[in-house]
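> Only the shape, not the letters, is given here:
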């Protein structure tokens, strides 16, 4: 079994385990090398892939739904989008705050459909105009928030994603590196009982949404008690890496919710604040990976 297992985030539904590995394995190795090693061999790194669980069925290859404002259809999707907007406004002066006059006014899921769609449209305009999100399409943003909310809403997807990661972790696995939604999958998987042979020395979370209160933290399995989450038994240490402008990692310090053994580390990913490869090549990430391999 692999010494290092990487699990990805959203928007990988048209990739495969092999194509993803071609991108992330060299970058993971490069980050560890920058940190002074040890550097895992390519054969020591496995990718847990679950993106196909979100791929539309019975459609032509490469089809991407043309989501627009009317496709934000549930309260969870709406609230997540609002949270991203609020976070972008905090970290980017070019983004108007949601509560500024002329932006949205009173907002809630109970709005009429027309007002809700108008609010969603304003949120999308604000986000796609953000410095670190320019060029990102509305459909991509909506697709990403749908995948995050579907993970919690559809038990079939949730169980299958955890099974994919479980299949890659073995007695020799020392490091699990988890990006974005993958950090939720990794946390829940490592909390599962029945794996006494697991000895994971380091969990490295990158751009993680785990700390997002009612939208993520409160919906975890096992359920936190008073927003204090359980520590995964097979895990010795945890490094959480987050870019200061990463709106997905809206709560960048996980220590309060997940305990003092979490080390929260800031990084700068440049103009690609949530990109997995930028996280992986950061020396801070490399140090965490290397520490787990020593």
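In hand now; what should we look at? Please read all numbers here as calculations on a predicted model, not as lab measurements.

> use CA for all of it now, contacts and neighbours both
Will do.

> now the strands for this protein?
With DSSP state E as the criterion, the chain has strands at 4-7, 45-48, 175-179, 200-206, 235-243, 262-267.

> Redo these as CSV? Include mean neighbour count.
Below are the strands of the chain laid out as CSV (neighbours: other CA atoms under 10 Å):
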stretch, mean neighbour count
strand 4-7, 27
strand 45-48, 24
strand 175-179, 28
strand 200-206, 26
strand 235-243, 24
strand 262-267, 17
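
> do you know how far the residue lying closest to residue 234 once chain neighbours are set aside is from residue 48?
With CA to CA, 6 or more residues apart in numbering as the criterion, residue 234 has its nearest non-adjacent residue at 5.3 Å, and that residue is residue 199. Residue 199 is 18 Å from residue 48, where distance means CA to CA, to the nearest Å.

> Need the residue closest to the centroid of the chain.
Most central in the chain under CA atoms, centre = their mean is residue 180, positioned 1.1 Å from the mean C-alpha point.

> gap between the two ends of stretch 91-109?
Terminal residues of stretch 91-109 are spaced 25 Å apart (CA to CA).

> Same question for stretch 171-190.
13 Å.

> putting a second one here so we can go through both:
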């Protein structure tokens, strides 16, 4: 069965476990090859999938709703949007960031300026602003909708079996994996790999984890023996590149360079650092 399980992040609602598997498997193999390792069988890798739970049922068949600035209606959404804008300005010279991150000053005009900046950024690749807003709402939907949260975690549970030794979470998937591991300490997962993870965003994500952090420290994820967190310095989603201080100094943080597509999961998988991390779970003791 699957020794390695991969879990995707946001913006995958029109794909499925097989299409993501077809994208990730070659990249995973390349990352392992860089460190002198390989899979004995392609069946040792499996992808859990939950993107369909975000797939709309639009009567007009228009797909993603035509969101605009007025649809960013919660302080949580405004704050994360401003955080993304500020981070984009740090890594892209042609973007001017916000002068103030206070949500009290997140007027409709400032929200629109943030959307304009992010939609035109290299990171978001010139996507329409409605897609940026859709990203926000998917992250918020997971954190603020208990039924959806449990449904998504359930997809991870279905993918894990007694042979699973490595769990890899990309983007929002790293949050889902973390919570699932905490909820299931009986699992045999020994290596946890987080790629482009937003887990360390204080206030917005870290402080809303289940279980809740205690004294500003997060719980250790279940049966895991090694946790390797991998981020690109230009990855806007991974606002906090170092998770080690938030989890009792036990996380191994590593920086990689993914080129212009900093958050791309396949780029993360081909990195030798990711290969080394996954290799740890393939070594028979």
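All right, it came through fine. Given the structure is predicted, the values throughout are model-derived calculations rather than measurements.

> before we move on, the earlier item: got a list of what the counterpart of the residue nearest to residue 234 of the first structure in the second structure touches?
Matched by TM-score structural alignment, residue 199 of the first structure corresponds to residue 188 in the second structure. Each residue near residue 188 of the second structure by CA atoms under 8 Å, 6 or more residues apart in numbering is listed here: 162-165, 223.

> just residue 234 of the first structure next, same as before
Residue 234 of the first structure touches 190-191, 196, 198-201, counting by CA under 8 Å, 6+ apart.

> switch the cut-off to 6 Å
Applying CA atoms under 6 Å, 6 or more residues apart in numbering, we find residue 234 of the first structure in contact with 198-200.

> Now do the contacts for the equivalent of residue 228 of the first structure over in the second structure.
Alignment note: residue 228 of the first structure maps to residue 217 in the second structure; criterion TM-score structural alignment. Applying CA under 6 Å, 6+ apart, we find residue 217 of the second structure in contact with 246-247.

> Residue 217 of the second structure and residue 242 of the second structure: what is the separation?
13 Å.

> and if you look at residue 107 of the second structure?
31 Å.

> neighbour count winner among those two?
Neighbour count, other CA atoms under 10 Å: between residue 107 of the second structure and residue 242, residue 242 has more, with 20 against 12.

> which residue packs closest to that one, ignoring adjacent ones?
Closest residue in space to residue 242 of the second structure, ignoring its immediate chain neighbours: residue 253 at 5.7 Å, by CA to CA, 6+ apart.

> how far away is the one you found from residue 100 of the second structure?
With CA to CA as the criterion, residue 253 of the second structure and residue 100 of the second structure are 29 Å apart.

> Ok, residue 128 of the second structure next?
For residue 128 of the second structure, the distance to residue 100 of the second structure - CA to CA - is 24 Å.

> The two: which has the busier surroundings?
residue 128 (17 against 12).

> Not counting its neighbours along the chain, what's nearest the more buried one?
Excluding its sequence neighbours, the residue lying closest to residue 128 of the second structure (CA to CA, 6+ apart) is residue 119, at 6.0 Å.

> now for residue 212 of the first structure: what does it line up with in the second structure?
By TM-score structural alignment, residue 212 of the first structure lines up with residue 201.

> let me redo that: residue 289 of the first structure
If you follow residue 289 of the first structure across to the second structure using TM-score structural alignment, you land on residue 278.

> just checking, the residue nearest to residue 128 of the second structure touches residue 130?
No. In this structure, residue 119 of the second structure is not within contact of residue 130 by CA atoms under 6 Å, at 9.0 Å.

> Can you tell me the closest non-neighbouring residue to residue 3 of the first structure?
residue 173 (4.1 Å).

> Aligned to the one you found, what sits in the second structure?
Per TM-score structural alignment, residue 173 of the first structure is aligned with residue 164.

> and if you look at residue 277 of the first structure?
Per TM-score structural alignment, residue 277 of the first structure is aligned with residue 266.

> Can you report how many residues lie near that match?
Residue 266 of the second structure: 20 neighbours (other CA under 10 Å).

> so what's it up against?
24, 27.

> so how far is residue 139 of the second structure from it?
Taking CA to CA as the measure, residue 266 of the second structure falls 21 Å from residue 139 of the second structure.

> Can you show me the helices along the stretch 51-200 of the second structure?
Ranges of helices in the stretch 51-200 of the second structure, per DSSP state H, counting those that start in this stretch, are 75-91, 108-119, 129-144, 146-159, 172-183.

> any chance of those helices in TSV, plus distance to residue 42 of the second structure and mean neighbour count?
Shown next, in TSV, are the helices of the stretch 51-200 of the second structure (distance: least, CA to CA, whole Å; neighbours: other CA atoms under 10 Å):
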stretch	distance to residue 42 of the second structure	mean neighbour count
helix 75-91	36	21
helix 108-119	37	20
helix 129-144	30	18
helix 146-159	15	16
helix 172-183	21	24
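
> Residue 206 of the second structure contacts residue 199, doesn't it?
Yes. Counting by CA under 6 Å, residue 206 of the second structure touches residue 199, with 5.5 Å between them.

> higher neighbour count, these two?
A direct count of neighbours by other CA under 10 Å for residue 206 of the second structure and residue 199 places residue 199 higher, at 29 against 19.

> corresponding residues in the first structure for stretch 131-145 of the second structure?
Under TM-score structural alignment, the match for stretch 131-145 of the second structure is residues 140-154.

> Contacts for that stretch next, please.
Counting by CA under 6 Å, 6+ apart, 10, 157-158 sit against stretch 140-154 of the first structure.

> Also stretch 214-225 of the first structure?
Residues external to stretch 214-225 of the first structure that are found in contact with it (CA under 6 Å, 6+ apart): 188, 210-211.
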